[in-house]
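Trainee: my questions concern the predicted model and sequence given below.
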Amino acid sequence: MSEQRGAPGVVRVIGTGLIGASLGLALGRRGVDVVLEDPSPTAVALARDLGAGRVGVDDDPPPDLVVVAAPPDVAATVVVGALTRWPDAVVTDVASVKTSVLAAVRSAVGPRRSGQLVRYVGSHPMAGRERSGAVAAQADLFEGRSWVVCPGPQAVPEATELVRATAALAGAAPVTMSPEEHDRAVAVVSHAPQVAASLVAGRLRDLPDPAVSLSGQGLRDVTRIAASDPLLWTQILTGNADAVLPVLDALAADLEEVRSALRTLLAETAAPRQEASRDGAPRGVLARAVARGNAGHARIPGKHGAAPTAYGSVVVLVPDEPGALGRLFQDMGVAGINLEDLHLEHGIGQPVGLAELAVLPSAVERLQQVLTDKGWRVHPPG
């Protein structure tokens, strides 16, 4: 392999779905020559027309980096093909699982071609959307997001650094982990949440319409990712079953504790004259479950990946009309108050929404006064 330094000049992206097309858009605006390839002529033409890169031709210069943006169940096959087609290029894939892909690549190249593994570095951008395909691609999809770089034991440092440099060029924050560390981590922070969101959302299927209409922001937050692609997630969960199953087993044990506590409380209600459970144990189980959730939530990184910050919130009634949010943000900006986060909940049967503005605690009182003076209806705290 020729020595690789700095950012790549030519990147070939194989697979022009959401991730592949978004990467093409991100790298293209940084001056990288992005060559697109996809088994579907329509898909690659669409990605080209959207500005993600150009379609490859026979006399293209060899790429510095090949990015395989194919589904997990075929990623290894495409990686092996790329290693053979471009003997001097570094090859990475962006599948959501890493150990099984590496094992499949290693098995496919075999002992005779094992030298190719020095040029293969698995990776995984921690970015995505519920929508799929090039039409959902965004040039800023990777901005501020982690991009996990997972070199295998035979990958050379130059190959790893090229993948890291490319991730940074796309706006991501590269993080290096072993494939095994990656799979164990995403089982908890990505794959189990997908299962939980899908199961909760699945309970809505047969709920009467009046009941579903009561859905608030909490349900929307919990089930947002339940709109994800079933085929893709079947492939991801299959590929990372070894890491996901222990996490779901632990969640099932926690859920059974809560179920058992509720059964005990129901029994107490049905027989109030019986002696209550010793030390209020079932209530303690429920409280501990919520408290453990508080503690875990507090560990989620805050803005720009920094340590979590406790923000204050101001809730404002916003008319559902063009320009209303813009006026609200402008009034905040004129007052010199920075918006740290935003949750917007639409009112049921009313042309209004509730905007929960997260700001630094020291700015809460001033923001309430500023917005009130500007004529906004600010909900009282608490």
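Mentor: That came through fine.

Trainee: alpha carbons only for contacts and neighbour counts from here, please
Mentor: OK.

Trainee: contacts only, for the residue nearest the centre of the chain.
Mentor: Most central residue of the chain, judged by C-alpha distance to the mean C-alpha position with Cα atoms, centre = their mean, is Ala127 at 4.4 Å. Applying Cα atoms under 8 Å, 6 or more residues apart in numbering to Ala127 gives the contacts 141-142, 145-146.

Trainee: change it to 7 Å
Mentor: In this structure, Ala127 makes contact with 141-142, 145, judged by Cα atoms under 7 Å, 6 or more residues apart in numbering.

Trainee: can you check His346 too?
Mentor: By Cα under 7 Å, 6+ apart, the contact list for His346 reads 352-354.

Trainee: show the buried residues in those.
Mentor: For those, a neighbour count by 16 or more other Cα atoms under 10 Å gives the buried set as 353-354.

Trainee: in addition, the following structure is provided for comparison:
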Amino acid sequence: MEKVLVVGTGLIGTSAALALREKDVTVYLCDIDADAVRLARELGAGQEWTGQDVDLAVIAVPPHLVGESLADLQKQGAARAYTDVASVKVDPIADAERLGCDMTCYVPGHPLAGRERSGPAAARADLFLGRPWALCPGPETEAGAEQLARELVSLCGAKSVTVGARQHDSAVALVSHAPHVAASAVAASLESGDEVALGLAGQGLRDTTRIAAGDPLLWRMILSGNAQPVAGVLDRIAADLVAAASALRSGDLDDVTDLLRRGVDGHGRIPGKHSGPVRDFATVQVVLRDRPGELARLFNAAGLADVNVEDVRLEHSTGLPVGVAEISVRPQDTDRLADALRFHGWHVPPVPATHQVSQHRSQGCPR
């Protein structure tokens, strides 16, 4: 694959373009928003498309526009093969079939990666590293088209996962779309909170509501394309919440305890670092000052101690110029890391032996 056309220079399209440019693939960019193309070009994502033939066209537009874009590109004979990155698959495939698209050279796709920010300015070449990338080839899909789609995934550093379109939509309803709505519901409840309540907010609330900062209009389009599967998951979540509220009012907390336990079990099923099995890590807490270079110094000290940082979480202290970094490492590395950090002047609270190993889920260090 030498030449790729990216149609849609938002977060995902521009990130894919940047990743491909790092692998010396020639990338052409196309978008109805001329300013978005201009910015993507300035970021080094590629050059503007003026009709050149390419090996693969990556359609990075909202789900309801995928079929129309595919039809237009195929009429122009733009590429040998086509894929998309929409977060739902059943409706775009149905649209493409209805519009008479050639389905033999089309491989529906969806990278499971993103950010709360949108647009080309938020794009990153490493956005897809280690992430699953769903590919949903149909029975008529030609091997050459599927091979090009898999090459795209590999060049972007992601891991291809073959799945049926309907199974994909049910899966993302459970692990992505419904959680976003649930997080938005929690965040929306904060609108009625006073300054005292919000001043007491901790890292747990930030973690729970982080994804609620996504673009509402974009998420409206995503949810409308996967409405029934998402509604089913939300019905189950709502039933659990109603039962918990009823139990709290009655004072019989068995149902609440059961929900909390099932929550622990469900959390335990999320794949760990590099999509591998979950591992137990010890957590070392370090007090950070709010000044430039603190994290760099922290990681440098860990490196000098020959300790691999499996994960890190930052908890900010509201109104204070300090925070706490929770560093997850292998249990056998705990004492060595703590001693090294203290040697370099860090304040490291003692780790009680009974709490040294936590059921922490490592997802890899944030970049």
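Mentor: Received, thanks. These figures come from a predicted structure and were not determined experimentally.

Trainee: nearest to Ala170 of structure 1, of the contacts of Ala127 of structure 1?
Mentor: The shortest approach to Ala170 of structure 1 among those belongs to Phe142, at 6.4 Å (Cα to Cα).

Trainee: average distance between the longest helix seen in structure 2 and structure 1?
Mentor: Determined from DSSP state H, the single longest helix within structure 2 is helix 227-250. For helix 227-250 of structure 2, the mean distance from the matching residues in structure 1 following superposition reads 1.2 Å, by mean Cα distance after the TM-score superposition for structure 1.

Trainee: packing partners for that helix?
Mentor: Under the contact definition 3 or more Cα pairs under 7 Å, 6 or more residues apart in numbering; DSSP states H and E, helix 227-250 of structure 2 sits against helix 178-188, helix 254-268.

Trainee: how far does the shortest one sit from the chain's center?
Mentor: Spelled out, that is helix 178-188 of structure 2. Distance of helix 178-188 of structure 2 from the chain centroid (Cα atoms, centre = their mean, to the nearest Å) equals 16 Å.

Trainee: now the last one
Mentor: On the basis of Cα atoms, centre = their mean, the separation between the geometric centre of helix 254-268 of structure 2 and that of its chain is 24 Å.

Trainee: setting aside sequence neighbours, what's the nearest residue to the aligned residue in structure 1 for Leu248 of structure 2?
Mentor: With TM-score structural alignment as the criterion, Leu248 of structure 2 lines up with Leu262 in structure 1. Excluding the flanking residues, the one nearest Leu262 of structure 1 by Cα to Cα, 6 or more residues apart in numbering is Pro282, at 6.9 Å.

Trainee: what helix or strand is the one you found on?
Mentor: helix 281-297 (DSSP states H and E).

Trainee: show me what counts as buried in that helix.
Mentor: Applying a neighbour-count criterion of 16+ other Cα under 10 Å, one finds 282-283, 285 buried in helix 281-297 of structure 1.

Trainee: about what we covered before: how far away is the residue nearest to Leu262 of structure 1 from Thr269 of structure 1?
Mentor: Using Cα to Cα, to the nearest Å, we find Pro282 of structure 1 at a distance of 13 Å from Thr269 of structure 1.

Trainee: one more: Trp147 of structure 1?
Mentor: Taking Cα to Cα, one finds Trp147 of structure 1 at 51 Å from Thr269 of structure 1.

Trainee: before we move on, what about Pro380 of structure 1?
Mentor: Going from Pro380 of structure 1 to Thr269 of structure 1 by Cα to Cα gives 36 Å.

Trainee: and the two? Which one has more around it.
Mentor: For Pro380 of structure 1 versus Thr269, neighbours defined as other Cα atoms under 10 Å are more numerous around Thr269 (12 against 9).

Trainee: once you drop chain neighbours, what's closest to Leu39 of structure 2?
Mentor: Once its chain neighbours are removed from consideration, Leu39 of structure 2 has its nearest residue in Pro120; the separation is 6.8 Å (Cα to Cα, 6+ apart).

Trainee: that neighbour maps to what in structure 1?
Mentor: By TM-score structural alignment, Pro120 of structure 2 lines up with Ala134 in structure 1.

Trainee: I'd say that match and Ile19 touch.
Mentor: No: contact criterion Cα atoms under 7 Å: Ala134 of structure 1 and Ile19 do not qualify, at 8.0 Å.

Trainee: okay, these two: which has more neighbours?
Mentor: Neighbours per residue, other Cα under 10 Å: of Ala134 of structure 1 and Ile19, the larger number sits with Ile19, 28 against 23.

Trainee: list the contacts of that one.
Mentor: Applying Cα under 7 Å, 6+ apart, one finds that Ile19 of structure 1 lies in contact with Ala69.

Trainee: same check on Ala188 of structure 2?
Mentor: Not one residue lies near Ala188 of structure 2 by Cα under 7 Å, 6+ apart.

Trainee: mind doing that once more with 10 Å?
Mentor: 182, 209, 212 (Cα atoms under 10 Å, 6 or more residues apart in numbering).

Trainee: where in structure 2 does stretch 64-72 of structure 1 align, residue-wise?
Mentor: On structure 2, the counterpart of stretch 64-72 of structure 1 by TM-score structural alignment is residues 55-63.

Trainee: returning to that earlier point: shared neighbours of Pro282 and Thr269 of structure 1, which are they?
Mentor: Between them, Pro282 of structure 1 and Thr269 share these contacting residues under Cα under 10 Å, 6+ apart: Arg263.

Trainee: appreciated, that's everything.
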